[in-house]
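S.K.: missing the sequence, but the structure's below:
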């Protein structure tokens, strides 16, 4: 099975890299495009947030589509539909039209993420599931990491921010062609008998191991009700991790501005934190496969939770810039160690025979955590202070660590 995955790596990971590369090139320019249509800063932020909302809304329909027509058709349709979003970015006459195009791209991004998540759940043996899923998460991070540099190069060459939109369109066309013309991993890689499921017809709240074949496909909402126990417990813990990750992306730039750093220094600190995050993505999978899920989840959550709490006390210190750089690095380490955890835990607790409907619910829950975090930070910073907002996210991270400690051993079939 491992040989098949290695041979089909371009088909398995390639579409995610291409989509993320194009998306990563476009995202930094969305506020600029919005400003050209007359948006002020808050309105531009609202337009950009449509991407997260689209992905959040798209998870459940994507789960339904993958369960009914398969990963290949769903990804191809999502790629074609995303081209409509690209066209909207190019010709949108107004801010509502631009927001709709951004929403559509986020909606389609959910199809790529869920399709490959479902594929890995059913076809990757448990022995190296975490490494495979961490690599999947790493391919997305690679695209989002390299994309802004591609955008900078295109801007330097062509002096037109819409060149990045055309680049995204080219990436989408390549993605669709790769999906349709390459060998289908769903056909070549048969479902793995080694994967485990914690599913059962009735949710007892207890951990269940072993593959349980389903006689008929359950609908998305039926699946949500059937697995309400794991979603409301382990799923909420996973949402807290997603929230802390998302908070890092907004807290660090705001903190740098708040303590008076210039844009270049802030970009350097955030960039180093992101680089640390990226280089550690595979280490998380190694730890989870060799020692168990908690050995990656707990250090990641404790580092990020404690890092936020500690950072909240440094705002008015003499060496605030130095502390900012230090704790940005700590948050980068924590985030890097968390790579693949949400994907792996979702695969661990999903029904192996038909995981897509469950994964749609799981990813909706985790994406909701990521979507709510920036709103929470903004609200608390406006009502109290940025230090209070930062400390609150740290407390959420530490509580999330306790939740993982409580629920991972109960619901995940293997811890070693």
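M.R.: That came through, no problem. Nothing here was measured: the structure is a model prediction, and the numbers come from that model.

S.K.: contacts, neighbours, all on C-alpha from now
M.R.: Noted.

S.K.: just to check, residue 241 is in contact with residue 397?
M.R.: Yes. Contact criterion Cα atoms under 8 Å: residue 241 and residue 397 qualify, at 6.6 Å.

S.K.: between these two, which contacts overlap?
M.R.: Taking Cα atoms under 8 Å, 6 or more residues apart in numbering as the criterion, residue 241 and residue 397 both touch residue 301.

S.K.: leaving aside the residues next to it on the chain, what's closest to residue 16?
M.R.: In space, and not counting its chain neighbours, residue 16 is closest to residue 140: 6.0 Å by Cα to Cα, 6 or more residues apart in numbering.

S.K.: report the buried residues of whichever strand or helix holds that neighbour.
M.R.: Secondary structure from DSSP states H and E places residue 140 in helix 129-158. Residues 129-145, 147-148, 150-152, 154 are the ones in helix 129-158 that count as buried (16 or more other Cα atoms under 10 Å).

S.K.: ok, structure two:
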């Protein structure tokens, strides 16, 4: 570090679990960060809503402020960790327009207003980094943005929500039903008091939009991500999957596709799916996250680790901070990792090819299976496996049909037709099957 090098002033917005950890580590390890960056690092302040709220770790009161605007305007780098969308958007735009670089872990902000923020950063030559926005401590943004920039990413399968992975893991390993597994997750702190954003798939959808944009160099609007949560996954489905050699996971899936007219496009979706237990993602347990990338040249890559937690997410934030701060020392234009270049269309989810496992409650009568097989065939779908349970006292039996790969639209129409059949009492559940050889499942 050259003597007399001016300090880099850092403003932290938000002092929740992650923000307080980031601020505390900057104070505790300031000399170490300075040696890596090549300049002193000064924590200019921490913006909070309540000066008196308890925080862990504790922060010096003199660093706390409720005046976001003045704090932002006096900083070289702004770390946005306040969460939400609109307040965060205003703060980030203020920072970028003032010429400050920004580090954020706000997935909702980027999924909703990413193009606007990237454009603002590009106008002034500022940096906008967001490694912590997807999968916590796992380095996945930089590999997609930098390491694989010269490759052709084909597909991403991601377990990117720790709450849902914990719930489904409990259902698989302990036989819990959904409500029991979620109650355990809440009691142990893996689920929020209101877990709707997690179990509905909304959180994973925001991350899928970000990953798809980076992987395919195209803007993928959040509303274009097809989403299905885990609320309807039953213990019976999990047990049946386990018996057949599968595990149920909530997957964020981003892939390149060719549409019916030959047009190349992309798809992003989130839904629970059956994965073969031989697949690397099947071994991701508890609240951990993992992202499995398939690319043309590099082949299959997997990134695994803690997807949440104050210290873990702070690690990703501080990694971005060091990278951003180095530019202030060595100079050069800002790095704006916006999803751009290919401008591929986002294709209708109906063109995606996958497999279904359909669980039906059917009348226990002769000829039922043949009639239902005819309905499936009428929709251009072929049956791969059939499993039937013994009849129950009410005269019904459980029938589990596994299909070969087919377009999502055809499979969805098949389920609707089966549900309307006189022989079918109810459609007990539908799960997609993913992670098989690419030619069959994508």
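M.R.: All right, it came through fine. Everything numeric here is computed off the predicted structure, so don't read it as measured data.

S.K.: TM-score of the superposed pair?
M.R.: The TM-score (TM-score structural alignment, normalised by the length of structure 1) is 0.26; 182 aligned residues with a Cα RMSD of 7.3 Å.

S.K.: so who does the residue nearest to residue 16 of structure 1 touch?
M.R.: By Cα under 8 Å, 6+ apart, the contact set of residue 140 of structure 1 is 16-17, 20-21.

S.K.: which one (most neighbours) among those?
M.R.: residue 21 (28 neighbours; other Cα atoms under 10 Å).

S.K.: show me where the stretch 51-200 of structure 1 has helices.
M.R.: 71-91, 95-123, 129-158, 162-181, 185-188 (DSSP state H, counting those that start in this stretch).

S.K.: with respect to burial, which of those scores highest?
M.R.: helix 95-123 (a mean of 24; mean count of other Cα atoms under 10 Å).

S.K.: chain center to it, what's the gap?
M.R.: 11 Å (Cα atoms, centre = their mean, to the nearest Å).

S.K.: who does that helix touch, helix- and strand-wise?
M.R.: helix 9-26, helix 41-69, helix 71-91, helix 129-158, helix 341-349, helix 356-383 (3 or more Cα pairs under 8 Å, 6 or more residues apart in numbering; DSSP states H and E).

S.K.: mind doing that once more with 10 Å?
M.R.: Where contact means 3 or more Cα pairs under 10 Å, 6 or more residues apart in numbering; DSSP states H and E, helix 95-123 of structure 1 is packed against helix 9-26, helix 30-36, helix 41-69, helix 71-91, helix 129-158, helix 185-188, helix 341-349, helix 356-383.

S.K.: what residues of the second one count as buried?
M.R.: Along helix 30-36 of structure 1, the positions that meet the burial threshold by neighbour count (16+ other Cα under 10 Å) are 30-34.

S.K.: looking at the helices of the stretch 51-200 of structure 1, which is closest to residue 320 of structure 1?
M.R.: Taking Cα to Cα, helix 129-158 is the member of these nearest to residue 320 of structure 1, at 27.0 Å.

S.K.: and the angle for the closest one with helix 95-123?
M.R.: 150 degrees (axes from the mean of the first three to the mean of the last three Cα atoms, to 10 degrees).

S.K.: now do helix 129-158 of structure 1: distance to the chain's middle.
M.R.: Using Cα atoms, centre = their mean, the offset of helix 129-158 of structure 1 from its chain centre is 13 Å.

S.K.: contacting residues around residue 139 of structure 1?
M.R.: Contact analysis of residue 139 of structure 1 by Cα atoms under 10 Å, 6 or more residues apart in numbering lists 13-18, 20-21, 133, 145, 278, 281.
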